[in-house]
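In: Below is the sequence, then the predicted model.
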Amino acid sequence: MPRPLKPALAKPGDECVSDHSGPPHAISHPADDHDLQQVLTWLESRPVEQLMTVAVVEAIEYVLDGARTFRFDLESPEVDSDERRTVGVKLQYRILEAFGLPKERPLDTTILGVPVELKATIGGNWAIPREGQCQICLLTQVDAKNDRYRTFLMRTHRRWLNEGKNQDSKRTIRADARDAYAIPVVAWTPLPRNPLKDLTPEQVAVVFEPRVGIKRRVTALFGFLPEVVIPRVAIETVAAMAKDPLRRARQAKPDIFFNHDLVVLMGTWTPQRELAAEHGFDLSGDAWVAVRPETLGADLAAAKAMMDRTDS
């Protein structure tokens, strides 16, 4: 039996009524929606991409909790679907914190006195609750597989939502309505990629071998990823559950040098951070990198002396 045709998309000027409450109202074009434009102007007056990127990264790292779970990939089968959905919940609070917004009814927050619903998904659509229908929503989509995210601002009119609903009476947004009437706030933007995701399965088995010490695991990590900036969160994940994991990881520096002819530079120390920057490596956020001596324009002995000299 053929699938019934989807109703034509409602247009500005058409009548709409929410499942939640309230009288019928006319749909406005986003350009003519005063409250929506106020919220958009407020967002655009801030470094929205920078703030949103930090919020998304922190929400993902919170759920993975690598320093206690050894996990580094949201797409891993070790992360169950309930946990993945939790990213959206955590992201709401990270957005409030990043933008200095209150947690305030009737929705999630208010911007210039306008109620705003914060919705996030790691899938292809957002589940809009009944109280969010016909309201202004800040919509964030996280694509963990491709290490990117994007954000829209949209008044989610009931007639721009799909007919089907889940057990909580939430409805998803019609793709044609999103494409026509959602305002891009942040276009697809890359997220910092955890380099642990670039290890082969065989390399992962070595780096996370439970029967060997942290020094050997960290030594293997940098041997597999020479001249790749390793963020602090990745090092803490490899050294998960250890007391003072970064101190334990630092103890691997001589082994990395002697086993792999690599000089480890650490963002913790200003001279090393500056030396790394001279050669194109950004060690902000206490990141590390294992560099070949020839990259530093030195032979092996000179490179080691350079590392020792800046190791403070």
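Out: Yes, it's here.
In: Going by C-alpha atoms from here, please, whenever you check contacts or count neighbours.
Out: Noted.
In: The residue nearest to Asn125 when sequence neighbours are not counted sits in which helix or strand?
Out: On the basis of Cα to Cα, 6 or more residues apart in numbering, the spatially nearest residue to Asn125 that is not a chain neighbour turns out to be Thr172, at 6.2 Å. Under the criterion DSSP states H and E, the helix or strand holding Thr172 is strand 171-172.
In: And for Val54?
Out: Assigned by DSSP H and E, Val54 belongs to helix 48-64.
In: for Ala305, same thing?
Out: The secondary structure element spanning Ala305 is helix 300-309 (assigned by DSSP H and E).
In: List of residues touching that helix?
Out: By Cα atoms under 8 Å, 6 or more residues apart in numbering, the list of residues contacting helix 300-309 from outside reads 257, 261, 263-265, 272, 293, 296.
In: Next up, a structure to set beside the first:
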Amino acid sequence: MMKNKDAKSDVAMEGESLPLSAPPPAESSDVAARMDRARAELTARAGDHGRLFATVGSIIRDSVDYIVDAPTLRRYSIKDLDPDEKTAIGKRIERMLRFQLKIPKGRGLDISLGGEDVDIKTTIGDTWMFSKSSHGYLHLLIAYSEEKATFSIGLAYVHDEHLRKGGNRDRKRSLKEAAKENISWLVENHPYPENFLARLPQGLLDTLALKASGMQRVLQLLRSVTGKPIPRHAICSVANQRDPMRRTRSNGGARDVLWAEGLLVLSGKYADDKTIVREALKIELAKTAFLTLRASDKRLNDDLLRLYQRSHSLPLLTSHSS
């Protein structure tokens, strides 16, 4: 297994070069060439390194949310999962990576990259487990942290001498600490979308749980979290109803109710709403996100308030609620 020890933790912004690992050292040219081929195909299937990292981050977020299943089970954190459910996250990441990047299945392992079988290993933390059948093969290693909302992805060549003695009940063994130093990282500690609901104060989560209807929960969420983008998944999770996005719209939805209370419900779906967020907060609102602002917010001028009112056919406010 090879690693460029100088690979940096952060990824450059658009237009700058990405801090990728250098080719593996030449002490094992055969493994180095195999890693190069696997890395090249993986990147090519995504389009470029930036798209690869964005795809992997999105897959991790979606996979965790899928297994946590907040809309149905009213739980919001990976900490609420059983061990087998955490394992299921890894299997879903593997399947979604193969599906979204159109990577063919291997003959005996998870995928085929660079003309050979490659196994995918995913972990929450930094401990991957390897069975004897995967010794001598390349592995695509993915590690992620829900607490930090970061992930790392790298390639490793694993053989018996790289693994600890002993193992778990399935006779799988983990990498020695020294062997971890030889992982050839594509990127380390790259951010991915955070678990929005898990980062809300517990008091607010408790309050949401006490609300009898999806509409009440959505209203409480939008009232309580102002000035910060709220992802669509969070709305769906607290609504727990058919057509949950209807709760945010006009015609009796949250937009009408909260406008009467002096709150704007802004959606990245609408150009005028995006303009309001851009001019008031100097940020871009994602197409699937929402954001609430109080009409009394000093960053909103009268022109922006009128734009919002006209855009959504709302009545004039008699006063700005504080």
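Out: Perfect, I can see it now. A quick note: this is a predicted structure, and the numbers were derived from the prediction, not measured.
In: that older thread, give me the stretch of the second structure that the helix holding Val54 of the first structure matches.
Out: Mapped onto the second structure using TM-score structural alignment, helix 48-64 of the first structure covers residues 52-68.
In: can you pull the buried residues of that stretch?
Out: Buried residues in stretch 52-68 of the second structure, defined by neighbour count with 16 or more other Cα atoms under 10 Å: 52-53, 55-57, 59-65, 67-68.
In: Also stretch 157-176 of the second structure?
Out: Residues of stretch 157-176 of the second structure classed as buried: 157-159, 162-163, 172-175 (neighbour count, 16+ other Cα under 10 Å).
In: Same question for stretch 293-312 of the first structure.
Out: For stretch 293-312 of the first structure, a neighbour-count test (16+ other Cα under 10 Å) marks 293, 296, 300, 303-304, 306-307, 310 as buried.
In: What's Thr150 of the second structure aligned with over in the first structure?
Out: Following TM-score structural alignment, the counterpart assigned to Thr150 of the second structure within the first structure is Arg148.
In: Tell me where the stretch 151-300 of the first structure has helices.
Out: Assignment of helices within the stretch 151-300 of the first structure using DSSP state H, counting those that start in this stretch yields the ranges 175-181, 201-207, 214-224, 232-238, 245-250, 253-260, 270-278, 300-309.
In: Can you redo the ones you listed as a markdown table, where the extra columns are distance to Leu118 of the first structure?
Out: Compiled in a markdown table, the helices of the stretch 151-300 of the first structure are given as follows (distance: least, Cα to Cα, whole Å):
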| stretch | distance to Leu118 of the first structure |
| --- | --- |
| helix 175-181 | 16 |
| helix 201-207 | 36 |
| helix 214-224 | 38 |
| helix 232-238 | 27 |
| helix 245-250 | 36 |
| helix 253-260 | 44 |
| helix 270-278 | 38 |
| helix 300-309 | 47 |
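In: quick one: stretch 82-98 of the first structure aligns where in the second structure?
Out: Counting by TM-score structural alignment, stretch 82-98 of the first structure corresponds to 84-100 in the second structure.
In: buried residues in the matching stretch?
Out: Using 16+ other Cα under 10 Å as the test for burial, stretch 84-100 of the second structure gives 86, 88-98.
In: with the second structure superposed, average distance for the helix holding Val54 of the first structure?
Out: Taken over the aligned residues, the distance from helix 48-64 of the first structure to the second structure averages 1.4 Å (mean Cα distance after the TM-score superposition for the first structure).
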